[in-house]
Structures are given as structure tokens and as C-alpha cells.
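S.K.: Here is a sequence with its predicted model. Questions after.
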Amino acid sequence: MTYEAIQVSKENGVATITLNRPPMNPLNTQIFKELTQAINELQSDISVGAVIMTGSGDKAFAAGADVTEMANLTPVEVYNFCQDSQIAFKRIENLGKPVIAAINGLALGGGCELALCCDFRVAADTAKFGQPEIGLGIIPGAGGTQRLPRLIGAAKAKELIFLGDIIDASAALGLGLVNKVVPTELLLEEAQKLAKRLSSKPAVAMAMAKSAINTGLNLDISSALTLEIQCFVTAFASDDRKEGIGAFMEKRKPNFTGK
């Protein structure tokens, strides 16, 4: 598929999705629909083992939702706008492959919410984060009130959402909002290193680990442990499990095929 609001490239088992509305990469309906389509295609692409999500330019990962599109929407239309965003973000969150947000510049509002959907967040030292929607008389509508508390705890999430403060990369690291902070010029290099490590892992086991964690977080512990067993058995049935255990017993490096 040909995309306009995003760019998709693939190299050495890693796909990179770049938001392509510089300089601020505001999120609009077109981006949401294109992200959904791209993730659907990557899900079935066995050549891709990991995905990097980033923004074009050096000013913003995504500086928020496109307010010019939202400003004159009716309540029904804005509901559909939020639905489009949540559909795209859920697809990213539930992609059976690891997703890394390489955060350059501003990740505000919907941009921060997009980063929250990813499995890892690597931030440039110039990155800034926030959910400033309160200043517009609204609240986060693409998962911020739900994913942020689950990641950093309710008290800190309320502080960011209620006050609308914008924090720098160092503060985000301290909160556990990001996994790593690197110099801006090394951002994509670091994200690619992590993506290549992840893409070399057995695909079925990776998908099952992600599913067990993401789904299990929303279950009671007994149900979550049952889910873990189900995911374990699925991974155990894979060809890669046979290869992994065989390689371990033969004291050699495994050759995983993603099956």
C-alpha cells in the first residue's frame, strides 16, 4: 500500500514506521487509518521481527492530535476521531512483534499516548513528554488515562494529566515512562540495535510473551496464570522451541526460523 501520512521501510528484519507530517507530526484521521493498515500488513509479514516507530524531522515524535481537524467536530464526529485513534493504538499495542518508540523531540498528548502503546520507549535527550489536554478543556482520549497509570502509577499519572505539565527526558526516565535516554544523534542507532536484538529472538515465543504480559495485566492473578500456561504451551509447540532446546543440548547457537 502507498502511504502519505506515514512512511514504512524494512531492513534486516526490522520495519520502521515514520510519522510524516513535519515539522510537528500532528495526529489526524489519515495517520490513524494508515497506521492501522501498516500494522495489519506487518503482522503477517514473516520477514519482520520488530518495529520502530518514530517521527520525521527533529522537532517532534508527534506533538499531539491535529487540533485544526478536531476544533469544529460535533460530539459524534469527535467520538469517531477518538475511536480511530484507539483502533490504531490497540493494533500497535497488540502487534505480535515488539514495537520500539524512538522519540525525537516532543511527544505530547496523542504523541505521548502513541508512545505508551509501544513495548519500549527510547528517548533522545532533547525529548519532552506530557498530557497537556487539560489546558484545552479536555482530557486524553487515546488511552492516556488508562495506559499512563498502568505504566507509572496512578499518583504520578494524575499529576501529569491534572496539571498538564511537560517533562523532559530525564524526568521521564525517572518515572519509568521511558526505558532509555540517549544523545539525539544516536537515537535511531540505539533503537535499531535493540530492534535487531529483538528480531533475532524466536517469533512465536516473543508473541506469546507479549500476549501473556499485555492481557494478563488486566486479569486477576489466577486467570493470568492460566493464560500464561496456555501461552507457554503454544510456544512449546513451535519449531523454534525444538531448535532452541536442541541447540542448548548440543551446545551451539540456535537457528530460529519463526515457526
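M.R.: Cool, the structure landed.
S.K.: hey, let's count contacts and neighbours off CA atoms from now on
M.R.: OK.
S.K.: Flag every buried residue along the lengthiest helix in the chain.
M.R.: Criterion DSSP state H: the longest helix present in the chain is helix 75-94. For helix 75-94, a neighbour-count test (16 or more other CA atoms under 10 Å) marks 78, 81-94 as buried.
S.K.: after it, next one along is what?
M.R.: strand 99-103 (DSSP states H and E).
S.K.: Would you map the helices across the stretch 51-200 of the chain?
M.R.: Per DSSP state H, counting those that start in this stretch, the stretch 51-200 of the chain carries helices over the ranges 67-70, 75-94, 110-117, 144-152, 154-163, 169-175, 187-199.
S.K.: Tell me the helices and strands packed up against the fourth one.
M.R.: Under the contact criterion of 3 or more CA pairs under 8 Å, 6 or more residues apart in numbering; DSSP states H and E, the helices and strands touching helix 144-152 comprise helix 110-117, helix 154-163.
S.K.: ranking these by burial, who's on top?
M.R.: Most buried of the helices and strands packed on helix 144-152, by mean neighbour count (mean count of other CA atoms under 10 Å): helix 110-117, with a mean of 26.
S.K.: Please compare the first structure with the one that follows:
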Amino acid sequence: MIHYHTSERRVVTLRIDAGAVNPLSHLFQRELEAQLVKLEAQGGQLAGVVVRFDKPAPAGEHEFDHLLALTPDQAGACMRTLGAYQGLLRRLELLGAPVVAALSGAVEGHALGLALACPRRLALADVVLRMPQVSQGLVPSGGALARAVRASGLQAALPLLMDGLPLDAAQALQAGLLHAIAADEDALAQLAQGAIETRPAPRQPWDQAQYRMPGGAPSAPQLQTLLQVAPAMLRQKTGGHYPAPEAILCAMVEGAQVDFASALLIESRYFCQVATGAVAKNLMRLKRQQRLLPAPQAGPFCAALLAAYHAEARLLAAEGLAPALIANAAGAAGMRLAPALAATPDAGGHGTEGAAAPVTAAAPAALADAGTRLLQIQCMAALAALESGAVASAAQADLASIALCGFPSFCGGVIGLIGHLGEAAFETRANALAAAHGTRFKLPSAWRALARTGESL
């Protein structure tokens, strides 16, 4: 997990298995604590520390299992665990001897968070830095968010934290996440040795009295416009369905207005708040099954889902809802694929190519009902596909619906929608829709068993 090696120059190299780095892992915390005790015991005899990562760091199954089991009642324990991890990184950060991260290849997630706790960060030109937590429905934790904001500034840290975009070596250098880039391993070793020989030992900018946040504090005039429009732009982008980006933005801005210790606490609170929610669990399940499940045989299944979706949209148009409003309703419900409205059913149910639906004003309740129908009808088609064997499992139905049909991922997919709402609420909604709009919304008698077919997410 962590390999400790001392050179003749009294430089300790910590080689860390990147995939094992996990702020919520008590095992990793004990291992890191043991290495810190050895480093601290050397006192003035320690010339410096070089931190290296041995492997890329995809989120491990053990981490997903732990997070999926996390409940709101455990938020206090989650906060304490994160606080203990942040204390360990502060001991590394304030060791007294120079601490240098020497990076190469992909450095992601928790491994990058640990690297940011090293006051000097050097890298080979092939390095790629990324914080993918937002795509898993999570907030970067363990001090990663707070340090990225203080190293880069609010605006420069947005793509890394809120979008999960990768940064190459040049971009990371410009953003303040790296201090230098080396052409090869020999040059990297020379840069690391130079940093170790620096006296006094390098310190993090935020641990210095004269620190000013790059790009300005949130109150700076150049950031005011950005921060005023960012929440609305974010809500327009996510439809309010994805809590993580909004929580990340809040943690960034709130943390930038307080001292570093308080920023760590704010970051942890937002992490625990989001990680215990249903959306994060749905997205984590999907990310795990994307790796573990075989590719779904999705042709006929997706065709059935999309046919139901487009047919329901045409029925809405025949009922008098304007096509633009139907598209808005689909988008507000989370659909990433606009409904096709080329053919509108007439009073007898026959398609009329190119017929224009009458445009009427629509109340918000009507738009919400339209969005509900567009999602629910696809769920009915998916249950029918599971019953006929057109798709092998609920998990594959969820993956195909999201990847190929544009179904919203926040609810876990087309069958995941049942668990997202809760079986009782889903059944009540289906019965209400069947009563109001017809038997196409009537649940099959074995719908609960069908929703649990095959591999489970």
C-alpha cells in the first residue's frame, strides 16, 4: 500500500498504491499514520520526502461498497473519519522537511488530493490530473477541493472540480497545481532534489501570512459577475437533478471566504450531505456496472424504449401541448434526447405526417405531468422487455437506457427509476397515470420481480 525507502542522502521516498488512497478507509489511514510516525521520528535528520504513485487510481469496489452503504444517520461518523484523514495530510503538509510530489501518468481523485498536500509538486510531461468525483455524484473530499481552490483560484479550479475535466501538464502548471515539468525521469529526480535542498523548506501558500488567493477572493470585482450568474447557469445545465455540481460550487465559494481549517470542514459537510443522497448512489452504481457488466444487447431494447418515448410525445402534441413545451418538459425531466414529433396522431390514433399541434398555454403542472409521462412510459416498455427477454437484466436495461437512449442518469436508469422513487410511490404514480391516460401505464402483475431481474445495480 505504502512503501518506505530511505536513500543515502536521508531522503525518504513514499511509493503509494494510488488505488488504495481513500479518505474514508481506516486501513489506509492506519498505514499513512504509521509512515508519518517514522518520518516525524527522524526530526532534523530527515532531508526530505518524495511522494510517488505506482498505479492509476480508479475508484475501487471497496470504496463504492462503503459509500453505497452510507446513510444520513452516519454523516457524523463520516465527518469524523474525514477529519482524521485531513489531520494526517496536515501532518505531511507541515512536516518541517521538504515534501515533494513527483508525478507521472494519470493522477486522479484521491491520489491527486494527496499530491496537493505536498508543498512542491513536480511532474513529467505525460502527467494528466483529474478530479472525476462529480461524475460519480460526489464532492471531492479529504482536502482535495479546498487545496485545489487555494492553489488555482476559484475560476481556474472550476473545470477541474465542477466538470471533472482532465488537465495536461501545461494546463496544470498554469493553474498552479504543478510547480515544474520535467522532460524525463532524470530531470524529474534533479528537480525533486533541488526542491529538497531548498531552505527554508517549501510551505503551502495558504500557510503563509501574505497569502492571497489567485484570481481574487469571491468579493473581488472580477469574480462578482461570474459568481452571480454561475448558480443559474448550473441549474439550467443540470435541471436541478444533480446535487454534486451545486454542492461543489457552494463548497468552493464558501471555503474561499474562511480560513483553511474551516474550508476543510465546509468541504466535508458538503461531501457527506451529497454522498448520503439517492442521486450519488445511483451514479456510483452505474459507474461500477459500466466496468463489471458485459455490453448489453441493446438494439431491440433501445428501439422499444425510444418508440414508446416518441409515441407518448406525439400523444402529448395531439392533446394540445406545443412541441417546444414537450421538448422543454422532456429536458426538465432529465432526458438528454429531444422527442421526435414529426408525426402527430389524429383523433382516431392514426399518424399524420407533419401535422401541426395546436399551441396552447401550459400550466407548470401540465409540463410536470408531461415529463412524468415521458419517463414512465419508457419504464413500462423496459418492464415489458424484461418480461419478454429482450433485455437480460435490470442492470443492463439501466445502462443501455442511459448510454444509448438519453434516459436521465440521476435516477439510476429506466428500471433504477423504480428504486429512486420507491416502489410504493412508483406504483401509486403508475396507477394514477393509468387511470388518467390509459392502460399503457398499467403495471404488469409481476413488475416487482421483473425490476429485480438478473444482475442488480
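M.R.: Okay, I see it. What you see is a predicted model; the values in this text were computed from it and never measured.
S.K.: Got a TM-score for the two of them?
M.R.: Aligned and superposed, the two chains score 0.68 in TM-score terms (TM-score structural alignment, normalised by the length of structure 1); 201 aligned residues with a CA RMSD of 2.7 Å.
S.K.: returning to what we had before: quick one: closest of the helices of the stretch 51-200 of structure 1 to residue 15 of structure 1.
M.R.: Nearest to residue 15 of structure 1 among the helices of the stretch 51-200 of structure 1 is helix 187-199; the distance by CA to CA comes to 8.9 Å.
S.K.: List the buried residues for the closest one?
M.R.: 187-188, 190-192, 194-196, 198-199.
S.K.: got those residues as CSV, with distance to residue 124 of structure 1 columns?
M.R.: Shown next, in CSV, are the buried residues of helix 187-199 of structure 1 (distance: CA to CA, whole Å):
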residue, distance to residue 124 of structure 1
187, 6
188, 9
190, 10
191, 10
192, 14
194, 15
195, 16
196, 19
198, 20
199, 22
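S.K.: The stretch 301-450 of structure 2: helices as residue ranges?
M.R.: Under DSSP H, counting those that start in this stretch, the stretch 301-450 of structure 2 gives helices at 323-333, 364-388, 394-405, 416-421, 423-437, 447-450.
S.K.: Could you dump those into CSV with distance to residue 135 of structure 2 and mean neighbour count added?
M.R.: Putting the helices of the stretch 301-450 of structure 2 into CSV (distance: least, CA to CA, whole Å; neighbours: other CA atoms under 10 Å) gives the following:
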stretch, distance to residue 135 of structure 2, mean neighbour count
helix 323-333, 19, 21
helix 364-388, 22, 21
helix 394-405, 14, 24
helix 416-421, 17, 20
helix 423-437, 26, 15
helix 447-450, 28, 15
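S.K.: so which of those helices gets nearest residue 61 of structure 2?
M.R.: With CA to CA, the closest approach to residue 61 of structure 2 among these belongs to helix 394-405: 16.7 Å.
S.K.: Provide the aligned range in structure 1 for that closest one.
M.R.: Per TM-score structural alignment, helix 394-405 of structure 2 has no counterpart in structure 1.
S.K.: Next: stretch 230-248 of structure 2.
M.R.: Using TM-score structural alignment, stretch 230-248 of structure 2 lines up with nothing in structure 1.
S.K.: From the opening residue of that stretch to its closing one, how far?
M.R.: Counting by CA to CA, to the nearest Å, you get 12 Å between the two ends of stretch 230-248 of structure 2.
S.K.: Run the chain-centre distance for stretch 37-53 of structure 1.
M.R.: Taking CA atoms, centre = their mean, to the nearest Å, the mean C-alpha location of stretch 37-53 of structure 1 is offset from the chain mean by 12 Å.
S.K.: Not counting that stretch itself, show me its contacts.
M.R.: The contact list for stretch 37-53 of structure 1, computed with CA atoms under 8 Å, 6 or more residues apart in numbering, reads 8, 10, 13-19, 91-92, 95-102, 191-192, 195-196, 198-200, 203, 258.
S.K.: Of those, just the buried ones, PyMOL syntax please.
M.R.: Per 16+ other CA under 10 Å, the buried members of the contacts of stretch 37-53 of structure 1 correspond to this PyMOL selection:
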select buried, resi 8+13+14+15+16+17+18+19+91+92+95+96+97+98+99+100+101+102+191+192+195+196+198+199+200+203+258
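S.K.: could the helices of the stretch 301-450 of structure 2 go into JSON lines alongside distance to residue 30 of structure 2?
M.R.: Below are the helices of the stretch 301-450 of structure 2 laid out as JSON lines (distance: least, CA to CA, whole Å):
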{"stretch": "helix 323-333", "distance to residue 30 of structure 2": "44"}
{"stretch": "helix 364-388", "distance to residue 30 of structure 2": "46"}
{"stretch": "helix 394-405", "distance to residue 30 of structure 2": "36"}
{"stretch": "helix 416-421", "distance to residue 30 of structure 2": "36"}
{"stretch": "helix 423-437", "distance to residue 30 of structure 2": "41"}
{"stretch": "helix 447-450", "distance to residue 30 of structure 2": "43"}
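S.K.: Can you check which of those helices gets nearest to residue 311 of structure 2?
M.R.: With CA to CA as the yardstick, what comes closest out of the helices of the stretch 301-450 of structure 2 is helix 364-388 (9.2 Å).
S.K.: What is the closest one packed up against?
M.R.: By 3+ CA pairs under 8 Å, 6+ apart, helix 364-388 of structure 2 packs against helix 299-318, helix 323-333, helix 447-450.
S.K.: For those helices, could you give me a markdown table that also reports distance to residue 431 of structure 2?
M.R.: What follows is those, written out as a markdown table (distance: least, CA to CA, whole Å):
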| stretch | distance to residue 431 of structure 2 |
| --- | --- |
| helix 299-318 | 17 |
| helix 323-333 | 20 |
| helix 447-450 | 13 |
